[in-house]
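A.B. asks: need a structure here:
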Amino acid sequence: MILKNLQTLRIFIFLPLMLLFGFSAKYQKNGPNLVKSNKWFIAGPAIESEEEINKIRLEKGIVAVTAKDNPKGEIELNVMITPSETNDGVPTHLSDDSKTVEITYQSTQIIKLQAREGNNEETGCVHGGSHPRVSIPASPKHFSTIKIPWSDFRQDELPDGNLLNIHNICKFNFVNYNPVSGSVLKIKSVIL
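C.D. replies: Model (predicted):
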C-alpha cells in the first residue's frame, strides 16, 4: 500500500515537472517571434504606413502590406533581428545550434527575403549592394509555413554565392521587386 502511494505521488510530482521542462525546452528551441517582439519598417509604394503596420501588428499579431495602385519601385518590409526603434542596429550573433528561420505568411507574389549582415564595425547593418537571399513562393489563397535553412541564404541567390554569416546577422528585408496593384503580403510569424 505504501509502495503504491509512493508511485502515485511520484507520478503527480514528476509528470507536471516533465511537462513543464518539456515545454520550456520547446520554447527555448524556438526563438522569439519577430512579428510580436520587434518593430517593423516599410519603404516603397505601399498603402499602409509604418505606424499602421505596427499598430495592426500589436493588436492582431500580423504584419500586412498592400501595394498601391500602379506601384513604381519595390516594396521593402524590414525587421531587425535584435529589437530596435530604428531601421538599423547592432548585428545579432546566432548560435551554431540555429539552423533555420521559420516563416508563416500569405503572399500574392513571390517575395525575396534578404538577410542583411552587420557592418565591419559591428555598429549597424550593411546597406546597399547585394545580400544573401532566398525566394519565398507565392501563397495567395492561404497561410503557409516554411522553414528555410540558413545554408540556403547565398549572395544574390547564386549557387556559388557567399553564405550568410549567422554570427553577424542584422535584419531581414522582405522585398517585392515588382509589385502589382493590390498585391498583398501578410506575415504571422518569423521565428529563428
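A.B. asks: Going by C-alpha atoms from here, please, whenever you check contacts or count neighbours.
C.D. replies: Fine.
A.B. asks: How about the contacts made by Glu117?
C.D. replies: Under the criterion of Cα atoms under 8 Å, 6 or more residues apart in numbering, the neighbours of Glu117 are Pro91, Cys125, Val126, His131, Leu164, Asn165, Asn168, Ile169, Cys170, Lys171.
A.B. asks: tell me how far the helix or strand where it lies is from the chain's mean position?
C.D. replies: Counting by DSSP states H and E, the element that carries Glu117 is strand 111-117. When distances are taken as Cα atoms, centre = their mean, to the nearest Å, strand 111-117 is centred 10 Å away from the chain's centroid.
A.B. asks: try stretch 112-125
C.D. replies: With Cα atoms, centre = their mean, you get 15 Å for stretch 112-125.
A.B. asks: May I see the buried residues of that stretch?
C.D. replies: Neighbour-count burial for stretch 112-125 flags Lys112, Leu113, Gln114, Ala115, Arg116, Glu117, Gly118, Asn119, Gly124, Cys125 (criterion: 16 or more other Cα atoms under 10 Å).
A.B. asks: Which residue, neighbours along the chain excluded, lies closest to the fourth one?
C.D. replies: This means Ala115. Phe172 (4.8 Å; Cα to Cα, 6 or more residues apart in numbering).
A.B. asks: Could you also give me the structure for this next sequence, so I can compare it with the first?
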Amino acid sequence: MKLKSTFLNRLPSMIRFSFLILVLFISCGFHRENPSHRELNLVQSNTWFIAGPAKETQETINTVREKEGIIRVTAKTAPVGEIELNVMITASDSNDGPATNLSNSSKYVSISYKSSQLIKLQAREGNNEGTGCVHGGSHPRVDLPASPEKFTTIKIPWTHFKQDGLPNGKLLNIHNLCKFNFVNYNPVSGALLEIKSVIVEN
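C.D. replies: Next up, the predicted model:
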C-alpha cells in the first residue's frame, strides 16, 4: 500500500514533466521548419552566368563551382567592356525568371570573396508582374572593395542597397528580388574574382 501511495503522489509531477518535454519538442520542430530561419548559399545551389571579356565560359565556371565549391572569373588580356557575373536568387537554368519574395525577417546577404579590383554588386528586382527580371537602367547596388591578397567575408544589410549606390537612392525591395550581378566595369588584364559563398538570409 505504501508503494502504491508513493507512486500516486509522484504521478502529477511525472505528467507535468512529460508535458514540458512535449512542448519543447514541438517548439524545436516548428523552429527547424520555419522558412524564416533558412539560409541559401547561392554558390552551392545555383547555376551562374557570365558575360563580357572573361576567360571562363558559363560551362567552365559551373564545372569549377561543382567540383571545388568556388566561383572563379579571370579577365582576358586587354579586356574591352565590362565583365558581368550573375546568379538568380531562386535556382534556375535560365538567366531570367520569377523574382523571390524574401521574408520580413531577412536582413542581409553575406559574401565571402577575393578580388583584385573593385566590384559593383547590383541587386536586380523583378518586373511589376513578378514574372521576370527588369532589364536595362540602373539597380540598387553596393561596392565590394578590392581584396587581392586574401578572402574576406562581408555581411551587407539589405538597407545598404540603394539605387545607383547613392545615399538617398531608392531602397531595394527584398520582396521582389530577382538576382545578383557582380560587375567589374573596368577590368584589367588578368583581373581575378573568386567567390566562396553568397549566403542569403531568408
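A.B. asks: Show me the contacts of Glu117 of the first structure that map onto strands.
C.D. replies: With DSSP state E as the criterion, strands contain Ile169, Cys170, Lys171 from among the contacts of Glu117 of the first structure.
A.B. asks: From Thr86 of the first structure, how far off is the second one?
C.D. replies: Summarising the geometry, the distance separating Cys170 of the first structure from Thr86 of the first structure, computed by Cα to Cα, to the nearest Å, is 12 Å.
A.B. asks: out of these two, which sits in the busier spot?
C.D. replies: Cys170 (26 against 11; other Cα atoms under 10 Å).
A.B. asks: Would you mind finding the match for that one in the second structure?
C.D. replies: In the second structure, the residue matched to Cys170 of the first structure (TM-score structural alignment) is Cys178.
A.B. asks: before we move on, what about Asp69 of the first structure?
C.D. replies: In the second structure, Asp69 of the first structure lands on Thr77 (TM-score structural alignment).
A.B. asks: Could you find the closest non-adjacent residue to that match?
C.D. replies: Thr77 of the second structure's closest residue in space is Ser189 (Cα to Cα, 6+ apart), at 4.4 Å.
A.B. asks: can you pull the contacts of that neighbour?
C.D. replies: Per Cα under 8 Å, 6+ apart, neighbours of Ser189 of the second structure: Ala75, Lys76, Thr77, Ala78, Pro79.
A.B. asks: what sits against the second one?
C.D. replies: The contact partners of Lys76 of the second structure, by Cα under 8 Å, 6+ apart, come to Pro53, Ala54, Lys55, Ser189, Gly190.
A.B. asks: Among these, name the buried ones.
C.D. replies: Of the contacts of Lys76 of the second structure, these count as buried by 16+ other Cα under 10 Å: Pro53, Ala54, Gly190.
A.B. asks: quick one: what helix or strand has the spatially most central residue of the second structure in it?
C.D. replies: Taking Cα atoms, centre = their mean, the centroid of the second structure lies closest to Val200, which sits 3.0 Å from it. Element membership of Val200 of the second structure, judged by DSSP H and E, is strand 192-201.
A.B. asks: Alright, calling it a day.
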